[in-house]
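[1] Sequence below, structure please.
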Amino acid sequence: MAQSDVQQKPLSDQEVKLFNKWWAAANYLAVGQIYLLANPLLREPLKLEHTKPRLLGHWGTTPGLSFIYLHLNRIIKKRDKDILYITGPGHGAPGILAACYLEGTYTEYFPDITEDEEGLFKFFKQFSFPGGIPSHAAASTPGSIHEGGELGYSLSHAYGAVFDNPDLICACVIGDGEAETGPLATAWHSNKFLDPKTDGAVLPILHLNGYKIANPTVLARIPKEELTDLLKGYGYNPIYVEGHEYDIMHQKMATALDEAFDQIEAIQKNARVNNDTTRPVWPVIVLRSPKGWTGPKEIDGLKTEDYWRAHQVPFGELSNPEHLKDLELWLKSYKPEELFDENGSVKQELKDLAPTGNKRMSAIPYGNGGLLKRPLRLPDFRKYAVNISSPGKDFNEATKVLGNYLRDVMKMNEATRNFRVLAPDENNSNRLGAVLEVTNRAWNAKTFDYDDHLAVDGRVMEVLSEHTCQGWLEGYLLTGRHGFMSCYEAFIHIVDSMVNQHAKWLKHCKELPWRRPIASLNYLLTSHVWRQDHNGFSHQDPGFIDHIVNKKADVSRVYLPPDANTLLCVADHCLRSWDRINVIVAGKQPQQQWLDMKSAIKHCSQGIGIWEWASNDKGQDPDVVLACAGDVPTLETMAAVKLLRELLPDLKVRVINVVDLMVLQSHDQHPHGMEDFDFDMLFTADKPVIFVYHGYPALIHRLIYKRKNNRNFHVHGFREEGTTTTPFDMAVENNLDRYHIVENVINRVPTIGNQSAYIVQYLRDKLIEHKAYIHEHGEDMPEIRNWTW
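    Predicted coordinates for the structure are as follows:
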């Protein structure tokens, strides 16, 4: 443990004076954003009409964030470092925005916010104001890759940013409220996956200001020795900066950062010069400062600074004349007349404390990853094609085939090191093990000689935390690289809210011309709902698709390839895309293969199509349309079609397969959606449509609700029924099997007439026979197991 020594004085008296003035300017700008609507420099007495009618924002964490920002600027200038600043307490945005304004970047990105009194007026007004900007460090905040709207992901984002970025240091401020979250607690372990030779470094800064919204925080209240043991147990060397006196705290912080960067430089030199990549003990700074530092000590006789009352807006009732007067005194305590010149511009001596150009944290290219993004080199996916002797005759494992393709993607981009594959402990289970032929799993902890594919410089990332994998991948993409994440379908829900935040970030970025596109967030969901032979009901949930479809149409994509060749087509397309969230759902078990590569390319290019070889309605109207989306739904649909040919040979059946789920929406709702004419041409305007779907049936009805024939759609899907059982019985439990499909056709096609009684009896007998067989033998009947088209 290190304690920054007050006796050390790395800053001269003049530097301390300037630091206090810069910090006062940042705090003034922060308070002004929260409160002021006019009179930005208080050049006339403050009146109620100068303040905002709705006071929104967070003050408590803000002065600490700008304090850290100031001292990191000193390090950048002194040591010529590239530092990306991530703030877990994203609601401290007033301080970050103030820093951006002080170093001129904000005006460069938003020329209307000029560096004068008029610009200050606009800068203040826009904050948390209709037509303005959010109160978090959003995409509109220069240099930000982390909004912090939902707490818990700052540290995993930081590590994701520095993987394969050896020259980057990410200073990650962790709020002590955020430190109570599960994702953050796990993210501390990211240091076991960092290669000091080829990766950058993360400097965590645990900011303990003591309180959340209305409660104390755990890490602020445990004994210092216990906190030290905790951080050491995570593998870090804590350096403490504690106090509240401004001059002394500046000296302490400067000392602590010098010590931390000395340690980082020594670690990296040892790894890069001496080739020693043994996991080091990285520094972490613990900054203990008052909540609402520099703000009002008391309001109405109640403790405010260094207490939870400073968390959001200290003065909430400005119609109270005393509060308005106290706000004016607070603002004037920063002496704005000493910080801004007659025009309202920040004085040059304060501007000079910032680095210049792209060294500014608000202008660093890593904070706008699209500037750094380079296209992946991709192999020709057609070379990995599965040979098809005849539709439905051959078997293969789709995701295993995809693994061979991803192996070569990894190989072709090894020199640029801009592609990683991630999974929460499931890479091989998901049949993507071929990538380990090119690289190992990243691992920088103890190893044994019998361990499998573990190495410090590995580029397959596995940790049993969906949150951490997601955070790593987002940080990696947001700083200009590419990635691919696989996960069991049921447990991708763990990151629902993280995906939600990323989708909103992408939407916001599209509204900012200076934000460049980043590589898409690509998911493979496998070990899916229909093949949980031993895991059972707990592993059965296809609802992530519904979650993604709720996002903006220009962001969300869902693909349900029925076999290996279509999976290859889809994966190649997704890796070439940008600013998307692509969800691919595909099983990992050996299954029937349907389309040769030429057919698969045509099919995936349209996202939907008639399988002519499976249909018998060509040249006339069908009696029924059988549609399917997903690999098991496709299998059961094809089996139902074969049964219908045997039982009702005169019935005209059209078979449609859907790969791109979003084609079902109207074109005015989604860019991939079909025009009404094309939809009606495929599904007809008045015939019954039996749609066999991978997920929850309600989603299909929602997607096609505007279509002319929507009332004739009857959807088979997951009905929240499941158990540990055979693959076919899982379909039976949810009425998604071939027998229930055929019975539904009989119920919906009026022309079948009196033939139906014996057929329905036969179908129900088969279901009884099936149940008896699996209960006796523990596997599906041979006619099910060995079925082919």
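[2] Every contact and neighbour count from this point should use C-alpha atoms.
    Will do.
[3] Just to check, Ile492 is in contact with Gly543?
    No: between Ile492 and Gly543 there is no contact under C-alpha atoms under 8 Å: 9.5 Å.
[4] between these two, who's got more neighbours?
    Set Ile492 next to Gly543 and count neighbours by other C-alpha atoms under 10 Å: Ile492 wins out with 22 against 18.
[5] Now do the more buried one against Gln470, distance only.
    Separation of Ile492 from Gln470 (C-alpha to C-alpha, to the nearest Å): 10 Å.
[6] do Ile784 as well
    For Ile784 relative to Gln470 (C-alpha to C-alpha), the value is 38 Å.
[7] Looking at these two, which has the bigger crowd around it?
    Gln470 (25 against 13).
[8] tell me what the helix or strand where the more buried one lies is packed against?
    If you go by DSSP states H and E, Gln470 is part of helix 466-478. Contact here means 3 or more C-alpha pairs under 8 Å, 6 or more residues apart in numbering; DSSP states H and E; on that basis helix 466-478 packs against helix 154-162, helix 182-187, strand 419-423, strand 482-488, helix 496-510, strand 521-526.
[9] and this one, so I can compare the two:
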Amino acid sequence: MTMDPQPEATGQPLSSDEIGLIHAWWRAANYLSVGQIYLLDNPLLREPLKMDHVKPRLLGHWGTTPGLNFLYVHLNRVIKARGLNALFIAGPGHGAPGVVANTWLEGTYSEVYPAIGPDEDGLRQLFRQFSFPGGIPSHASPDTPGSIHEGGELGYSLLHAFGAAFDNPDLIVACVVGDGEAETGPLATSWHSNKFLNPATDGAVLPILHLNGYKIASPTVLARISHTELDALFRGYGYLPIFVDGEEPDAMHRAIAAALDDAVDRIHAIQKAARDGGVTTRPLWPMIVLRSLKGWTGPKIVDGQKSEGFWRAHQVPFTMDKPEHLGLLEEWMRSYHPEELFDDGGRLRPEIAALAPRGDRRMSANPHANGGALMRPLRLPDFASYAVPVVHPGESDGEATQVMGTFLRDVVRENAQARNFRVFGPDETASNRLQTIFEATDRSWDAETIADDVHLDPSGRVMEVLSEHCCQGWLEGYLLTGRHGLFSCYEAFIHIVDSMVNQHAKWLKTAKEVPWRRPIASLNYLLTSHVWRQDHNGFSHQDPGFVDHVVNKKADIVRVYFPPDANTLLFVTDHCLRSWDRINVIVAGKQPSPQWLDMNAAIKHCTRGIGIWDWASNDRSGEPDVVMACAGDVPTLETLAAVSLLRVQLPELKVRVVNVVDLMTLQPNSQHPHGLSDSAFDALFTTDKPVIFAYHGYPALIHRLTYKRTNHQNIHVHGFEEEGSTTTPFDMVVRNHLDRFHLMGKVIDHVELPDSAAAYAKQTIDDQLVEHKRYIAAHGIDMPAVRDWRWPSGA
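    As a prediction, this is how the structure comes out:
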């Protein structure tokens, strides 16, 4: 690929008057940022500053903020001059003082929070609320107009930016990447997102790498490599870096204005070539590298030590523990000359306010930043039409995720014109048996191709890259700007995004408490290639613990589903794609397995979320002797196999089979909206009979969900005990005591039986386990009695 030379700035240079107004806005934004960190009162310094005016506890981050303010006002200039539709993402973790300041200056903040008006009293409230009990945090949270990226945890800003740009052809996402953030793994990988951006149908991302040199207390890597190396790095990533470097404000204003004009010209040229000229080669997208001082315009020296341009400016440059610091703060704030920026009523002077774009062209009011306002429901085909025929429970096998893939294929087709649905996954769509999707679309791909490639296209709806971080971040950005999606992943490796799902759950929880935030489509996970069928890949691929992690989140956010077969999976998939403001986790196997319920039965069962399988139970005439409960496809199979053995060995035993699809039904309804009442739970599980519970994951979670139930002391859970290996499928469940023989043994342990009956049944179990070990050691596969087992016809 031919590399362009270092680009020259284009566009008309700024006049002195323009620079003066832009500089005034920047001063105002910096003033407001310092005020938020330090002040409780006296917001415009109408009187000499006193300690009573200062917050008793100083929180926030100053170091990155002036750079964000500088970029924001210049982005406003180019938006207004060109009528751009632009979104602003602040990657630096605690840049909220600047983002909030600019949204107030634009007027949006007062529109959504009328109590914080565009005047002196509004400023007082704005300052007081920042990092203050009952107020707002120090990062751009859901409370912040214009934000889809909190930044409380570093690494995801560029992924959110690209997720927002996909299928938004008129949108430019300006993403400021902090140089500390640039050291994180997710951010380092996310530069490759440009290989998945289609200039013909997607919007554009303008990355702005902000190099201010330091993290909390040490230099940043990218700020300490040579210009030549930095330039080569980003050209190697496929970008055309435009460098802006300096300290003197007048020169920097001119330089960044020229750089932004150049970048936007190049973006528009790339898009025009793709949309009008049919150019299909991957472009070199522009990016900007801004070098500025950390804590720019702040105190240069504090207590005899360097502050501006050094790591000491990272957070609060100085505390108020010394009397002279009060004078230093007042001198700093007065250096912005607030009397020149605000009128007698505390309003931003109109000539400065006129720099802001109007209406929803303001980045703080862009509807894409409140994606629920743009969200439209998916067009979904009738899931029941994809039903797998089930004449007799367990008689035939099916591949649940393959059936789901056929349904998703038609979801893609139904929404092809709207272009508001994508499937994300780390190189596993086909591996997870969703390959039927490729009958409707290809993989998104804008890098090089060769003649042997299949299913690669810049317009593909399937996003595959071998980075769970990228898939998660792209999908979050896509959802937050009003679209829909599904993330398919191997169960063991979804843990890679544990922290990212934490942040998304916190965003959803907070956003539900912000009145003007509209609901967004749910974050839907399909976890397959799961623990019980990773026998061939070994222990490294065997971990069902993501569910435990997700269940820690707020109850009104989290849903977890264990559909036991294809028809229940179809129902659950349809349900999740119709939901909003949720994190839905679906766990389903991809291997051929018995199909239990016809579609009519599946709909009824999944609507309840939990229920007795009467065809597998024999306790209608009275109370059961034992309840056999199961959640998950393999636990369901092993439970039913155990029940069939009990029918033969202990025919007088009354057994009730309870299957759980919606895991959260196990919690009391006082703790989760899907939870069963105590009376409903007792009706299913009894108040005093043993419950042998076969669970897909770690047993402790079931005990945690049910510990307040009447019969909790009689619930005995079998699940994954961290015993894994490269072995056979059935040996996996045997190693973890989840197999039919151990389940049967547990029944014998906890049900009163004649001694002779128990002894013979126990011996049968022991013999079968010995035979199992001998058989797999000799043949390398499970014995026929296991492989070929079927639920008895007519049972």
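[10] just to revisit the earlier point, could you tell me which residues touch both of Ile492 and Gln470 of the first structure?
    In terms of C-alpha atoms under 8 Å, 6 or more residues apart in numbering, Ile492 of the first structure and Gln470 are not both contacted by any residue.
[11] and the longest helix seen in the first structure, which residues are buried?
    In the first structure, taking DSSP state H as the definition, the longest helix is helix 246-273. Using 16 or more other C-alpha atoms under 10 Å as the test for burial, helix 246-273 of the first structure gives 246, 248-261, 263-264, 267-268, 270-271.
[12] Strands of the stretch 51-200 of the second structure, start to end?
    85-90, 171-178 (DSSP state E, counting those that start in this stretch).
[13] how close does Pro166 of the first structure get to Gln8 of the first structure?
    From Pro166 of the first structure to Gln8 of the first structure the distance is 31 Å (C-alpha to C-alpha).
[14] With neighbour numbers in mind, choose between the two.
    Pro166 (15 against 12).
[15] Strands of the stretch 201-350 of the second structure, start to end?
    204-211, 239-245, 285-291, 301-302, 305-306.
[16] So which of the ones you listed is the most surrounded?
    strand 204-211 (a mean of 26; mean count of other C-alpha atoms under 10 Å).
[17] tell me what that strand is packed against?
    helix 157-165, strand 171-178, strand 285-291.
[18] Apply 10 Å and report the result again.
    helix 65-82, strand 85-90, helix 157-165, strand 171-178, strand 239-245, helix 249-275, strand 285-291 (3 or more C-alpha pairs under 10 Å, 6 or more residues apart in numbering; DSSP states H and E).
[19] Quick one: these as a markdown table, columns for distance to Ser15 of the second structure too.
    Putting these into a markdown table (distance: least, C-alpha to C-alpha, whole Å) gives the following:
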| stretch | distance to Ser15 of the second structure |
| --- | --- |
| helix 65-82 | 13 |
| strand 85-90 | 24 |
| helix 157-165 | 32 |
| strand 171-178 | 24 |
| strand 239-245 | 19 |
| helix 249-275 | 9 |
| strand 285-291 | 22 |
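[20] With Met744 of the second structure as the reference, name the closest of these.
    helix 157-165 (49.3 Å; C-alpha to C-alpha).
[21] which residues of the first structure does the closest one align to?
    Using TM-score structural alignment, helix 157-165 of the second structure lines up with residues 154-162 of the first structure.
[22] same check, this time on stretch 584-601 of the second structure
    Against the first structure, stretch 584-601 of the second structure falls on residues 582-599 (TM-score structural alignment).
[23] same question, stretch 401-409 of the second structure
    Against the first structure, the aligned range for stretch 401-409 of the second structure is residues 399-407 (TM-score structural alignment).
[24] so how far is the matching stretch off the chain centroid?
    23 Å (C-alpha atoms, centre = their mean, to the nearest Å).
[25] Stretch 765-776 of the second structure too?
    Mean C-alpha position of stretch 765-776 of the second structure versus that of the full chain (C-alpha atoms, centre = their mean) differs by 45 Å.
[26] got it, and stretch 270-277 of the second structure?
    32 Å.
[27] which residues of the stretch 501-650 of the second structure fall in strands?
    523-528, 558-561, 583-587, 593-594, 610-612, 626-631.
[28] Kindly reformat those strands as JSON lines containing mean neighbour count and distance to Thr686 of the second structure.
    Below are these laid out as JSON lines (neighbours: other C-alpha atoms under 10 Å; distance: least, C-alpha to C-alpha, whole Å):
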{"stretch": "strand 523-528", "mean neighbour count": "24", "distance to Thr686 of the second structure": "32"}
{"stretch": "strand 558-561", "mean neighbour count": "23", "distance to Thr686 of the second structure": "23"}
{"stretch": "strand 583-587", "mean neighbour count": "24", "distance to Thr686 of the second structure": "27"}
{"stretch": "strand 593-594", "mean neighbour count": "22", "distance to Thr686 of the second structure": "28"}
{"stretch": "strand 610-612", "mean neighbour count": "20", "distance to Thr686 of the second structure": "12"}
{"stretch": "strand 626-631", "mean neighbour count": "27", "distance to Thr686 of the second structure": "8"}
